[in-house]
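J.: here you go, sequence then predicted model.
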Amino acid sequence: MSDVPAAWSEPDESPESDAADSESVEIQQVIARYAERIERLKAEVGRIYIGPERTIDALLIALFARGHILLEGVPGVAKTTLVRAFSRTLNSEFSRIQFTPDLLPSDITGTYVPNLQTNEFILRRGPIFANIVLGDEINRAPAKTQSALLEAMQERQVTIDGTTHQLESPFLVLATQNPVEQEGVYALPEAQLDRFLLKIVIDYPTPDQEFRVMKTHQVAPRPVEPILGADDIAVLRKAVEAVHISDELIRYIVALGNFTRNHEHTSLGASPRAALALLKAAKARSVVQGRDYVLPDDVRILAPSVLAHRVLLLPEAQLGGIESHDIVRQALKQVPYSE
C-alpha cells in the first residue's frame, strides 16, 4: 500500500477551494508523520559526525529537493565521514568514487565488455549506478573526467557507447572537494558547479566539538540505523512540491538573483535556474523544519549556499579580495522583502 496520499494522485471532483484545503491537510499530515523520523535521522548522523546541525539539514534539503550537494573543506574535517553516515541512514544503494588525476570517465559510468561465453558485449556498470554516490575529492580529477558526472546529475541518465541508461530513483550526488588554493586540484567548471543545488563549506571544528570527536573515537560506535527508504523519500519529495510559497517570496527570490547579475563586481550573476534552485531548496527546508509553507528566513538562510557558487566575479574584484559570498550577503542586506 502506497504512502502517497490519494489527494495527490487522483483527481478531486469537489470544488477548487475544497480541493485545495484537502490537499493542504494531506501535506500537513505527511509532514507531521515524518517529522519524528527526520529528527531521528539527524540524530543518527549526529552520533558519527560532530558538527553543525545545519550541515545535516543541508543534506536532507538536497535529497528532498532532488538536488545534489558539494561539500568543501580542507582534508580531515570529516566530509567523507558525514556523507557515509548520511547514506547509511537511507535504505538505498551507496557507492563511492575516489577522484584522482588518472581517473577516466569510463571508470565512473562503466563500459561494455565482451562475454566470451555468448560472444556478446555486456554492460559492466560503473559506480554512478547507485542511489547515493559519494564523489570524493572531485576536484582532484581533470575537467574531462569531472564532466562524466554532468549528464547523470542533470538528466538522471548516462550514455555509454551511444546507449542511454536511466539511473534509479532516488539519485543523489554528494561530492567533496578541497579548496582550490591547495596543490593538485582543478577548479570545477561553471557548468558543473551549476548542477549542485547547494555548496556547503565545512570549517574546522570548535575546541568543544574536537573534544567530543576525541571522546567518541575511544570506543567503536554502534552501526548507523537506516531510517528512510526509497518510498519514504518519494513521499517527502512529493510533499516538497506541494509546499506553499507566496508570490511575495517568489518576487524576493527573483530580486536577489537580479541583484547579483547587475552588481559591478560580477561577470556572471545567478541565473533563473539558480533562482529556481533557491525556491526548491526553501520549500525542502520547510519540510525538514516540519512546515508546509515557506518563510522568508528559509530563503535568507539558504541564499548563500545556493547562489554564491553560481556567481562569478570580475578579475579585479578577485584581486581586491572580494568573494562571491560577499555579493550574496550584500544582496540580502539591500534587497527589501515586502509582505
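T.: Alright, I've got the coordinates.
J.: contacts and neighbour counts: CA atoms only from here.
T.: Fine.
J.: tell me the secondary structure for Val254?
T.: Taking DSSP: H, G, I helix; E, B strand; the rest coil as the rule, one finds Val254 in the helix state.
J.: my guess is it meets Ala275, correct?
T.: Yes - under the criterion of CA atoms under 8 Å, Val254 lies in contact with Ala275, with a separation of 6.2 Å.
J.: another structure for you, compare them:
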Amino acid sequence: MDKIFLGIDTSNYMTSICFIDENRKVIFENRQLLLVKDGEKGLKQSDALFQHVKNLPQLFKEAKGLTEYKLSAIAVSKAPRPVEGSYMPVFMAGLAVAESMAATFKLPLIYTTHQEGHISAGLYSSQNILQNDRFMAVHLSGGTSEILLIENNGTNFQIEKIGGTLDLHAGQLIDRIGVALGLPFPAGRFLEDIARRSSSDFNRIPSAIRGFSFHFSGAETEAKKRIQLGEAAEEIARSIEHVIAVSIEKVLRKAMESGHPKEILLVGGVAQNQYIRDYLIRRLEHPSIGGTLHFADKNYSGDNAYGVANIALNYYLTKGK
C-alpha cells in the first residue's frame, strides 16, 4: 500500500487536518474556521479549545479516499512557536488526538509548532522553489508578526528571530480596524475587498520602524481617529494595507543591507493580501535591491495542516524508513 502522512493543527481560529502522500500530493484535507460572535474581536482560549474538540471528530468523519493507503507518520503542532515558554491551550486538542492515534497504531509522532507549519507550507506550496537552505522568512498573522532567519536542515528548521512587531501584530491591526468599520471577524478578506475601491491617492498613515522591528499601535490610533472623522471606509482600509506593506518593506530592506539573505519567504494569513504582495514584490525585487520573494500559495497562507503534514513526511524520509 502507498504511504500517507497526517498533519494536525489546532490554532486560535482554525481546526485543520491534512493527509499527503510521499510526493507531497494532498490526498485529503479538511478545515473548520472557529466561530466568533458578531462584533467580538476574538475568542477566549477555553471557547476555542472547546470548538476544536467538537470539530476534530467531524473533520475526520468526512475523510475520503484513505482506505487504500497506509498511515505512516503523524505530526502535530503543540505550541505557537519553537521557543521556550511558547504555549496556548488550543493546541492541546490536536495534541490529544495525535498522541492517541500514534499510541494506538504504533506510529512515529513528530512534535512541531504552528510557526514551523507555516514555514513548511510556504516552502512546499510556493510557486517557485527556494534556491537556498538559509533564507529570511516573514510570518504575518493575527498572533505573530516576526522577521526570521531560517536554516532548513531537511527535517526541521533552525529559527532565529531578528525583528518583528513591538506592539500589535499585523493581523490584530487589520481585525481591530475591520471591526471598527463594521466588518466581520476575522476581518482580513473583508477589509481587502473594500480596499479595492480606494483611490490611488488615499491618505497614507506614516510607518514607524526601529531597526528590524516596527510599531502598529500608532497606525491603529490614527485609523480609528479617521473613522470618527468620517473618512471613507475604503480609504482607511487601503491605508492599513499600505502601512503594513511599507513597514515590512523598510525592515526587510535594512536586513538585506545588513547582510541577511536576499531570498525571502512570506507566510501567514496577512501574507495572503494581494496589495501587500504586489507592493513588496515591486519594491524589493527591484534590480537596485535584488531581493527574491516567495509566497505560500494563498490556500496555504492562512492556518492549515498541510505544512505540518510535510514535516511528518520529512521525518519519515530521513529517519522513519
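T.: Nice, thanks for sending it over. Keep in mind that what you see is a predicted model, and the values were worked out from it rather than measured.
J.: I'd like the TM-score for the two structures, please.
T.: The TM-score (TM-score structural alignment, normalised by the length of the second structure) is 0.22; 121 aligned residues with a CA RMSD of 6.4 Å.
J.: out of Val254 and Ala275 of the first structure, which sits in the busier spot?
T.: The neighbour comparison of Val254 of the first structure against Ala275 (other CA atoms under 10 Å) goes to Ala275, with 22 against 19.
J.: give me the element the more buried one is part of.
T.: Of the helices and strands defined by DSSP states H and E, Ala275 of the first structure is found in helix 272-288.
J.: same check on Leu293 of the second structure?
T.: Once you assign secondary structure using DSSP H and E, Leu293 of the second structure falls within strand 292-295.
J.: give me the helices and strands touching that strand, please.
T.: Contacts defined by 3 or more CA pairs under 8 Å, 6 or more residues apart in numbering; DSSP states H and E place strand 292-295 of the second structure against strand 263-267, helix 274-284.
J.: how about the helices in the stretch 201-339 of the first structure?
T.: 207-216, 230-242, 247-261, 272-288, 296-307, 315-319, 324-334 (DSSP state H, counting those that start in this stretch).
J.: no, scratch that, I was asking about the stretch 1-150 of the second structure
T.: With helices called from DSSP H, counting those that start in this stretch, the stretch 1-150 of the second structure shows them at 45-61, 91-105, 114-125.
J.: and those helices: which comes nearest Asn314 of the second structure?
T.: Each of the helices of the stretch 1-150 of the second structure was scored for nearness to Asn314 of the second structure using CA to CA, and the closest is helix 114-125 (10.1 Å).
J.: just the angle between the closest one and strand 263-267, please?
T.: Here helix 114-125 of the second structure runs at 120 degrees with respect to strand 263-267, directions being taken by axes from the mean of the first three to the mean of the last three CA atoms, to 10 degrees.
J.: surely Leu252 of the second structure is within a strand?
T.: No - under three-state DSSP, Leu252 of the second structure sits outside any strand and is assigned helix.
J.: Ile264 of the second structure versus that one, what's the distance?
T.: The span separating Leu252 of the second structure from Ile264 of the second structure equals 9 Å under the rule CA to CA, to the nearest Å.
J.: what's the answer for Arg277 of the second structure, then?
T.: Look at Arg277 of the second structure and Ile264 of the second structure: by CA to CA, they are 12 Å apart.
J.: related to what we said a few turns ago, what are the buried residues along the helix holding Ala275 of the first structure?
T.: For helix 272-288 of the first structure, a neighbour-count test (16 or more other CA atoms under 10 Å) marks 274-288 as buried.
J.: quick revisit: and the helices of the stretch 201-339 of the first structure: which comes nearest Tyr34 of the first structure?
T.: Nearest of the helices of the stretch 201-339 of the first structure to Tyr34 of the first structure, taken as CA to CA: helix 230-242 at 8.2 Å.
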